[in-house]
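>>> Generate a structure from the sequence data that follows.
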Amino acid sequence: MAPDDAPDGPAGGSVRPVLLTVDDDPAVSRAVARDLRRRYGRDYRVLRADSGADALGALREVKLRGEPVAAVLADYRMPQMDGVELLEAAMDLFPSARRVLLTAYADTTAAIRAINDVDLDHYLLKPWNPPEEKLYPVLDGLLERWNAEPVRPPDEVVVIGDRWSARSFAVRDFLARNEVPYRWLLAGQPEAERLLTASGQPSDGARTLPVVLAPVADGCPEVLLDPDDTTLADHVGLTTRPQREFYDLAIVGGGPAGLGAAVYGASEGLRTVLVEEHATGGQAGQSSRIENYLGFPDGLSGAQLADRARRQVAKFGAETLTARTVTGLERSGGSRVVRFSDGTSVAAHTVLLATGVAYRTLEGPGLAEFTGRGVYYGAALSEVTACADEDVFVVGAANSAGQSAVNLARAARSVTMLVRGPSIEASMSAYLVEQIRALPNVRVLTCTEVTAAAGDERLSSITLRDRQSGRERTVDAQHVFVFIGAAPRTGWLDGAVQRDDHGFVLAGPDLVVDGQRPPGWNPARDPYHLETSMPGVFVAGDVRADSVKRVASAVGEGAMAVMLVHRYLAQQ
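Coordinates of the predicted model:
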């Protein structure tokens, strides 16, 4: 590893972010480092490595020192570890670092692979001379976007809790879905006990768990005792408060529809704010693998899709508010006001409802009691690793259930799918059905439902009922992942906009009955296609009545909603 020999950085002695270049050809490696130092040496620390292994070692050292990495430039054709494999490993250490692949003219297929596998930011064809035309403009743009992203605390978050505490699970799941790095310690472990004592927690068992140690700049970690999601978000670098008093477009819900609308709205000049209660990505963000989304033939995880969308939202300047619970929507003159549970609000010319849907819950004795302690709704990213060599149950027969079963089967000893209907073919994509049939450790029990759960500190068994014969039996179970249909998150819209009998929001032509517009409708026109019964309030994605429950259609509706917002604003 060769460090740079530039001066000690900008005035004030602040730590310079790292630019790492990796190439097994020493001459090329020196040339890249030379060009980088010439342009960026004053503000960045340039490191170079001659192999993937050396580069990973350098990244680990930088991580231990708490230094940021702004970009990694890796040659594709290297022995032992090629550039794509290195960039994939680098993502685990520095997920926000920009990733650039150096390729020869014959290696453009490698760049396509990297775009799918490691969310490549750019690829450069060698040679790139002159750098003023082919290298610097690319890096200038990448570094500008990297510097524009919110700065998170320099060290990792530490969560100390009980393995089978529902709240400990909820905290870990919140951090995982928002891609906040954290370290999980079980109460009782020596390191956990040392940290609990240092944070003032008693040792006699009368403790408040979970305890979150949130790093702060230039100081000791702040101790959070069983924090709510908003407090947690505030202390781990997520944004919870709006920066403006008024917006052109306020989006409620951060799933594919909301993210798509935020990207298009902000990129087209609308002052845009997106409000999300839990984590951006919605149900799609919890999918272990999406293989039928246009443009990604090798598939990608829901978390990867959500991360890319989040970065696009930030790139175009839209604000994202996390851990905010919306409780009401109302008109106030020409504006629309979205109210939050803490009494605050945000106002905008227009509002887009993109709240998606929530998984329905299992009904029966004990099932609510063990939620977060063995019964999980959705993919529960923080729990997947705990299922290694275990017998796991997946409840449901749609694509989300199938994707979860395939993902869990990679590590679990066995996966049993519990399906209420006579087959999975009716509700699951054919490619998933084929994958499930090919997995030897996955079995499908049809006409079967879960009616009860039992255990002590954690889930230990569930009761299964055969829907044809009515017979019940109890089986051992420690991990049950539930995907049993969805209900719209629209209770907070009572009295604000019209909904159907199931709670889905009506829009456009569905609001005009026998030529009559909805009650209270003022404009001298019919509602636009995605417009609700409140003028200037639109709806997109799964929460819309009769929508197509697919990621691509949700993104498309988000884009269409922005077009209609422009049309609405032009007439005001």
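
>>> From now on I want contacts and neighbour counts done on CA atoms only, so please keep to that.
OK.

>>> What is the burial count for Glu449?
Around Glu449 there are 20 other residues, counting by other C-alpha atoms under 10 Å.

>>> I'd like the distance between the closest residue in space to Ala170 that isn't next to it in sequence and Ala426.
Excluding its sequence neighbours, the residue lying closest to Ala170 (C-alpha to C-alpha, 6 or more residues apart in numbering) is Gly372, at 7.2 Å. Counting by C-alpha to C-alpha, to the nearest Å, the gap from Gly372 to Ala426 is 30 Å.

>>> Those two: which is more packed in?
Taking other C-alpha under 10 Å, Gly372 and Ala426 do not tie; Gly372 has more neighbours (24 against 11).

>>> does that one really touch Ala166, like I thought?
Yes. Using C-alpha atoms under 8 Å, Gly372 is in contact with Ala166, at 4.3 Å.

>>> Would you quantify the distance from the residue nearest to Ala170 to Asp456?
Distance from Gly372 to Asp456, counting by C-alpha to C-alpha: 14 Å.

>>> For Arg336, which residues are in contact?
329-330, 347-351, 536-537 (C-alpha atoms under 8 Å, 6 or more residues apart in numbering).

>>> swap the cut-off to 10 Å and go again
Arg336 sits next to 246-250, 329-330, 346-351, 534-537 when contact means C-alpha atoms under 10 Å, 6 or more residues apart in numbering.

>>> Determine how far stretch 310-318 lies from the middle of the whole chain.
14 Å (C-alpha atoms, centre = their mean, to the nearest Å).

>>> Which residues does that stretch contact?
Contacts for stretch 310-318 (C-alpha under 10 Å, 6+ apart): 96, 144-146, 148-150, 249-250, 254, 259-274, 280-281, 304, 306-307, 309, 319-320.

>>> compare with the first, here's sequence two:
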Amino acid sequence: MDLKTLDPNSIPEHKKAAMLTPRYDQTFPALTSAEIERMRRFGDVVHYKDGDMLFETGKPGPGMFVVLSGHVCVTQRDGFGHVSPVADQCAGQFLAEIGQLSGRMALVDGRAEGDVETLLIPPERLRALLVAEADLGERIMRALILRRVNLLQGGVGGPALIGSPVASDMVRLQGFLTRNGYPYHLLDPQADKDAADVVARYAPSPQELPLVVVPDGAVLKNPSLSELAHAMGMLRPMDKDKVYDVAIVGSGPAGLSTAVYGASEGLSIAVCDSRAFGGQAGASARIENYLGFPTGISGHALTARAFNQAQKFGAEVMIPVTVGQLDCARTDGLFGLALDDGEVLKARAIVIASGARYRRPDIDRLSDFEGRGVWYWASPIEGRLCKEQEIILVGGGNSAGQAAVFLASQAAKVRMVIRGGGLAASMSRYLIDRIESTANIELVFNTEVVALDGDTEAGLSRVTLRSRLSGEDETSEIRNLFLFVGADPATDWLADCGVTLDRGGFVITGMPTDGRAVQALETTVPGVYAVGDVRSGSVKRVGGAIGEGAQVVAALHGFLGDSARPTL
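Just a heads-up that it's a prediction; the model follows:
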């Protein structure tokens, strides 16, 4: 049945509104009988009675449902029991969104309206379908992505974050969910009765705010990222007996590239990241010099595509998971990654793609204001915090330039502070031209930040700058300071495993050891490779990182092939 042939008076109001949204036909495509027949070999026929739940918010989704007969009502609910309609799916349509590529928790409810017959395609066979049926797979993949986008834009489902919109911990949780592509909604108890009632009931101390109400009704008090992820079902129990071909530490452009190319060539891949996919690139407001995107693309959009692509080919991405140590002893022929939950992930080869951490300059009281006015990235969340304010941004590289241009669209004025006397040596020409043509960006050369002041709870209020030429100080009323002063490699977890680092702490690759031939991206430990910003001598560009991620897969095949050969 095609919804567009129905009597308009018989269509519910919420469906009429949905059908008017952009790309409705791509979001909820109708399958032909021939297409459904091609899909049958990937699934099994399952029947449901009136009122049965096909899937429920907060519980692992069983895969994709193709409706063969009957109606399924899809709704979105929050922890307060509020329910909003999403879609009614009938014969010839399918139910799933991007999370079902890996069997993640469902973000919506699906209830049978009358007797329903479906073709249920589990995640592993859904991925096989997308690869085997290229044209049909493209339509399905596009719909899965657009459905997640609609959920993100709906502002209803997902966890409710309750507290002040400008509180540092609120920004922390918002950033985590936003960068990982999970819907949520923000409720200020000063303006929302439901939120005020929850605060009154649980009577949290200031340190216990914000509260998080997850869809099953559980209330978390200022949770860690790991606590929130477990409550949301973002992390699943690890199979202790599973051995991966390759474990990748870091899901920035280099790590995601390795995952996409490796998984697409049949390797079993695990990817670990402590915060979100995309790395530093994922926080870039706009990348304009990446090949194939002449109008530019945000770092989050680019890396989200790669993240979805990796899942399509079967890579298992674990976020947030912190790797504490790499065990290179290989007593059982395997490498071990010690994870923060006490588990050990086993793999035959390791790719170090952990990137770099934002550098923290030596400024007194800096840690007091991190997350309270001092920021190391510039996403729309931070942009809203400095609306119509004067801000200071420190740095002269491409990341600083991209952030300055983005923040200039939000702030009243951006004072861009650079230690040196110009930008040409450290920034792309197109960014320099953009900055110079933006009226509310002021360039301040030969200057550095020397002091911060404010209240630890309320946040930053004053910043002192010092001229490196005259030595004079200037103090300004500034509530938001953005620091883009380079990065240090995230290699602490490599201590005592035999991987050689350079003086700056970056991983050395391609260095001959014990007379053996070494691949260009191989470290001093056979079977351990490094790609992207963490590698000594890398070009520190998104394109370079992606290229290295693709290049290392050939070396991985060689190593895994050699290690699988019997010893003569």
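
>>> on that earlier part again, ok, of the contacts of stretch 310-318 of structure 1, which come out buried?
Burial by neighbour count, 16 or more other C-alpha atoms under 10 Å: within those this picks out 96, 145-146, 249-250, 254, 259-267, 270-274, 280-281, 304, 306-307, 309, 319-320.

>>> Just to be sure, which of those are found in helices?
Using DSSP state H, the members of these that fall within helices are 145-146, 259-267, 304, 306-307, 309.

>>> I'd like to know which of those is nearest to Ala559 of structure 1.
Nearest to Ala559 of structure 1 among those: Ala261, at 5.1 Å, using C-alpha to C-alpha.

>>> which position in structure 2 aligns with that closest one?
Alignment note: Ala261 of structure 1 maps to Thr258 in structure 2; criterion TM-score structural alignment.

>>> Spatially nearest residue to its match, not counting backbone neighbours?
Closest to Thr258 of structure 2 by C-alpha to C-alpha, 6+ apart is Gly549, at 4.2 Å.

>>> Secondary structure class of that neighbour, three-state.
helix (DSSP: H, G, I helix; E, B strand; the rest coil).

>>> what about it, neighbour count?
Counted with other C-alpha under 10 Å, Gly549 of structure 2 comes out at 27.

>>> That one corresponds to which position in structure 1?
So, by TM-score structural alignment, Gly549 of structure 2 is matched to Gly558.

>>> Would you mind listing the residues in contact with that match?
By C-alpha under 10 Å, 6+ apart, the residues touching Gly558 of structure 1 are 251, 255-265, 352-354, 530, 538-541, 552.

>>> switch the cut-off to 6 Å
257, 260-261, 540 (C-alpha atoms under 6 Å, 6 or more residues apart in numbering).

>>> One more: Ala263 of structure 2?
313, 315 are the contacts of Ala263 of structure 2 under C-alpha under 6 Å, 6+ apart.

>>> Tell me how many other residues surround the counterpart of Val394 of structure 2 in structure 1.
Superposed on structure 1 with TM-score structural alignment, Val394 of structure 2 falls opposite Val395. A total of 25 residues lie near Val395 of structure 1 under the criterion other C-alpha under 10 Å.

>>> Could you look up the SS state of Leu19 of structure 1?
Three-state assignment for Leu19 of structure 1 (three-state DSSP): strand.

>>> To clarify, my last question referred to Phe559 of structure 2.
Strictly by three-state DSSP, Phe559 of structure 2 counts as helix.

>>> burial of it, as a residue count?
17.

>>> Find the nearest non-adjacent residue to it, please.
Phe559 of structure 2 sits nearest to Gly527 (C-alpha to C-alpha, 6+ apart), 6.4 Å away.

>>> Need the counterpart of that neighbour in structure 1.
Matched to structure 1 by TM-score structural alignment, Gly527 of structure 2 sits across from Gly536.

>>> What is the subsequent helix or strand relative to the helix or strand harbouring Arg172 of structure 2?
Secondary structure assigned from DSSP states H and E places Arg172 of structure 2 in helix 168-179. Next in sequence after helix 168-179 of structure 2, counting helices and strands by DSSP H and E, comes strand 185-187.

>>> and the counterpart of Leu142 of structure 1 in structure 2, how many neighbours?
Matched by TM-score structural alignment, Leu142 of structure 1 corresponds to Arg139 in structure 2. Counted with other C-alpha under 10 Å, residues neighbouring Arg139 of structure 2 total 16.

>>> would you list every one of the helices in the stretch 301-450 of structure 1?
302-315, 399-408, 430-438 (DSSP state H, counting those that start in this stretch).

>>> nope, the stretch 451-568 of structure 2 is what I was after
So, for the stretch 451-568 of structure 2 - with DSSP H, counting those that start in this stretch - the helices run 542-564.

>>> centre of the chain versus stretch 553-564 of structure 2, how much separation?
Relative to the chain's own centre, stretch 553-564 of structure 2 is displaced by 29 Å; criterion: C-alpha atoms, centre = their mean.

>>> Give me the contacts around that stretch.
Gly262.

>>> So for that stretch, what gets flagged as buried?
553, 555-557, 559-560.
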